[in-house]
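1. the following block contains a protein sequence and its predicted model.
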Amino acid sequence: MKAVLCVEHGPPEKLVVREIPTPEPGKGQVRVRVHAAGVNFPDTLIIQNLYQFKPALPFSPGGEAAGVVDAVGEGITDLAIGDRVVAMTGNGCYAEQVIANRAQIVAIPGDMPFDIASGFTMTYGTSHHALKQRARLQPGETLLVLGAAGGVGLTAVELGKLMGARVIAAASSDEKLALCREYGADETINYATENLKDRIKDLTGGKGVDVVYDPVGDRFAEPAFRGIAWNGRYLVVGFAGGAIPSLPLNLPLIKGASIVGVFWGSFTQHEPALHRENMAELLEWYNVGKLKPHVSKHFPLAEGAAAIRWVMDRKATGKVVLDV
């Protein structure tokens, strides 16, 4: 089978496409014939050896893929060849076939397109867990989303609105902010041209925002935190801006605010039952038309490196997908 491989750590241009042996599922595993693979920001880190999980070289990047089961291992009784599924494996999905443990598999509706499914679990799963379990977002509260047009950011805008919040979307261009408005943002901030802290103050009448969803970090973290309300919750989702920021700890003290980590991958392992409940709720919302995933660009498998570069260069809005 063909696979995009990381044979040495570095930028995406070092990735190669090679024929490798087709893997066989072991006990408690299934093999999925991949139709589409989601491209996510962690993919940009894992190939540079900068991510929390560090698979041994060589490996294929790609943490999620949608396709059909084409082989089952010993002990698998509730899945059969031909079942339509999403696999959430952490890596290995930039390939024609991928092995997944049973706990990493979620069945998908029969009418859900594979490209939509391949970009659904990580982004919606992260934002849903962040807003529901970590922030405990309540109807009527104000949510600020940084990087709001990106993969996780746009889902946070959409889910925040669905959960009854007033949503302020912050992004780096008017084009990106227009997309955020399509997905429910009530107000927008262009932090390339506007002062983030001042605009938060203006839009909230000086009160501040109840929840900050931050997948960007870098220079936007401190002004966003300074715009948080009393009892606010600051969600640390990622660092797409590059630098991991440092915050003066007197800020959460004087605002009675919380800094809350969001690590969806670990959550799925530590609390699998709750993760399954979350995914069931998200798929139900999708089935009834409450969620409309946005796939902005497709790449063929052979151009996996270009897809990662597209995400690294912050050209992506919504999801980027590899067609396998």
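-> It's in.
2. use CA for all of it now, contacts and neighbours both
-> Noted.
3. for stretch 58-70, measure first residue to last.
-> Start and end residues of stretch 58-70 are separated by 24 Å (CA to CA, to the nearest Å).
4. now the helices for the stretch 151-300 of the chain?
-> With DSSP state H, counting those that start in this stretch, the ranges of helices along the stretch 151-300 of the chain come out as 151-162, 174-182, 196-203, 221-226, 250-255, 264-270, 272-287.
5. same for the fifth one, what does it pack against?
-> Contact here means 3 or more CA pairs under 8 Å, 6 or more residues apart in numbering; DSSP states H and E; on that basis helix 250-255 packs against strand 228-236.
6. next, the angle from the strand it packs on to helix 196-203.
-> Per axes from the mean of the first three to the mean of the last three CA atoms, to 10 degrees, the angle that strand 228-236 makes with helix 196-203 is 130 degrees.
7. still on that earlier bit, switch the helices of the stretch 151-300 of the chain over to JSON lines; also include distance to residue 115.
-> Listed next are the helices of the stretch 151-300 of the chain as JSON lines, based on distance: least, CA to CA, whole Å:
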{"stretch": "helix 151-162", "distance to residue 115": "14"}
{"stretch": "helix 174-182", "distance to residue 115": "20"}
{"stretch": "helix 196-203", "distance to residue 115": "34"}
{"stretch": "helix 221-226", "distance to residue 115": "32"}
{"stretch": "helix 250-255", "distance to residue 115": "41"}
{"stretch": "helix 264-270", "distance to residue 115": "21"}
{"stretch": "helix 272-287", "distance to residue 115": "14"}
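8. comparison target below:
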Amino acid sequence: MQAWRVHENGEPHEVMRLEETEPPVPGEGQVLLRVRAADVNFPDALLCRGQYQVRPPLPFTPGVEICGETEDGRRVLATPALPYGGFAQYAVAEAAALLPAPEALDDAEAAALHIGYQTGWFGLHRRARLEAGETLLVQAAAGGVGSAAVQLGKAAGATVIGVVGGPGKARVARELGCDVVIDRHGQDVVAAVKEATGGRGADVVYDPVGGAAYTQSAKTVAFEGRIVVVGFASGTIPSPALNHALVKNYSILGLHWGLYTTKDPELVLRCHEQLTELAARGAIKPLVSERVPLSEAAAAVQRVADGVTTGRVAVLPTARHGATA
């Protein structure tokens, strides 16, 4: 089979190599999956760089989110068991963690429903307890993680403010349903949020960016608001001023979605059922901005790492070279 493998850490386009290799052999409790679609996530870039919290042995195949097919023909969602990730024709995954792919979504969309939307659901509903009528601020609203939070926020009845970087991403955020879109390249984010909320600020801030974005989050969160820390795509991990949280009475909530797969797997299943229902009635639909063949996976991971993409980029191992849809 063909698989992208990383033999040394570095930038994705430099260290990912497309190779011919034997299909992986599942271990105890694992299953072999034919990869139908593998969506690119920022952690794939971190894995290549050796900066992710999980460091698989070299060489490994990145690709943490797939829609695959079991040997008996079931279409499923999975997070592959590294070092046999999803940027390959076959991957392995834990049998107990497989989720049925929603019929309402195609392979690329279904794969995107997994990590990003599960993270959004847990962040907004389990951690922040978002309520209808509240204001939700989403950093990087046009990205893979942010776009999921925008749709879930709208489905929950919230007013959604999206912060993006550039006019192209602003257009995408509006199409996703943001009630207010703020372009951080040309606008003062703090002033724009205060204007949009009558000076009150956002009840919930969803922040997968960190760095300067977190500073904005702390300045724009409302009294008794909640900041959900999802990740640090900026590359900078902020050091919150806890006296500021005390003065404004807001909460800082961490979210590591992967912990729920071991600490409370039943809740993960319940979340998937709700996401499947939302997808079936059209309340959410993952934004897949690009669909590329397996031969272009390294370039796709690099684009995500560089922050120039919107929504999700899907790698389709069976697509012809140059496929875009």
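-> Received the coordinates, thanks. This one's a predicted model, so the numbers in the text were calculated from it and none came from an experiment.
9. can you add distance to residue 54 of the first structure and mean neighbour count and give the helices of the stretch 151-300 of the first structure back as JSON lines?
-> Below are the helices of the stretch 151-300 of the first structure laid out as JSON lines (distance: least, CA to CA, whole Å; neighbours: other CA atoms under 10 Å):
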{"stretch": "helix 151-162", "distance to residue 54 of the first structure": "22", "mean neighbour count": "27"}
{"stretch": "helix 174-182", "distance to residue 54 of the first structure": "32", "mean neighbour count": "18"}
{"stretch": "helix 196-203", "distance to residue 54 of the first structure": "35", "mean neighbour count": "17"}
{"stretch": "helix 221-226", "distance to residue 54 of the first structure": "27", "mean neighbour count": "20"}
{"stretch": "helix 250-255", "distance to residue 54 of the first structure": "32", "mean neighbour count": "14"}
{"stretch": "helix 264-270", "distance to residue 54 of the first structure": "14", "mean neighbour count": "15"}
{"stretch": "helix 272-287", "distance to residue 54 of the first structure": "22", "mean neighbour count": "15"}
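10. so which of those is nearest residue 90 of the first structure?
-> Closest of these to residue 90 of the first structure is helix 264-270, at 7.9 Å (criterion: CA to CA).
11. so where is that closest one in the second structure?
-> Aligning helix 264-270 of the first structure against the second structure (TM-score structural alignment) gives residues 257-263.
12. what sits up against that stretch?
-> Contacts to stretch 257-263 of the second structure, defined as CA atoms under 8 Å, 6 or more residues apart in numbering, come from residues 97, 115, 118-119, 122, 267-268.
13. buried subset of those as a ChimeraX selection?
-> Buried members of those, defined by 16 or more other CA atoms under 10 Å, are picked up in ChimeraX with:
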select :97,115,118,119,122,268
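14. quick one: which of the contacts of stretch 257-263 of the second structure is nearest to residue 149 of the second structure?
-> Using CA to CA, residue 119 is the member of the contacts of stretch 257-263 of the second structure that sits closest to residue 149 of the second structure, with 8.4 Å.
15. go through the helices of the stretch 151-300 of the first structure and name the closest to residue 134 of the first structure.
-> Residue 134 of the first structure sits nearest to helix 264-270 of all the helices of the stretch 151-300 of the first structure, at 10.4 Å, using CA to CA.
16. give me the distance from the closest one to the chain's centre.
-> For helix 264-270 of the first structure, the separation from the chain centroid amounts to 13 Å (computed by CA atoms, centre = their mean, to the nearest Å).
17. please apply the same query to stretch 31-41 of the first structure.
-> That offset, for stretch 31-41 of the first structure, works out to 14 Å (CA atoms, centre = their mean).
18. residue ranges of the helices in the stretch 1-150 of the first structure, please?
-> Under DSSP H, counting those that start in this stretch, the stretch 1-150 of the first structure gives helices at 41-46, 114-118, 121-129.
19. quick one: the last one aligns where in the second structure?
-> It refers to helix 121-129 of the first structure. Alignment of helix 121-129 of the first structure against the second structure: residues 114-122, by TM-score structural alignment.
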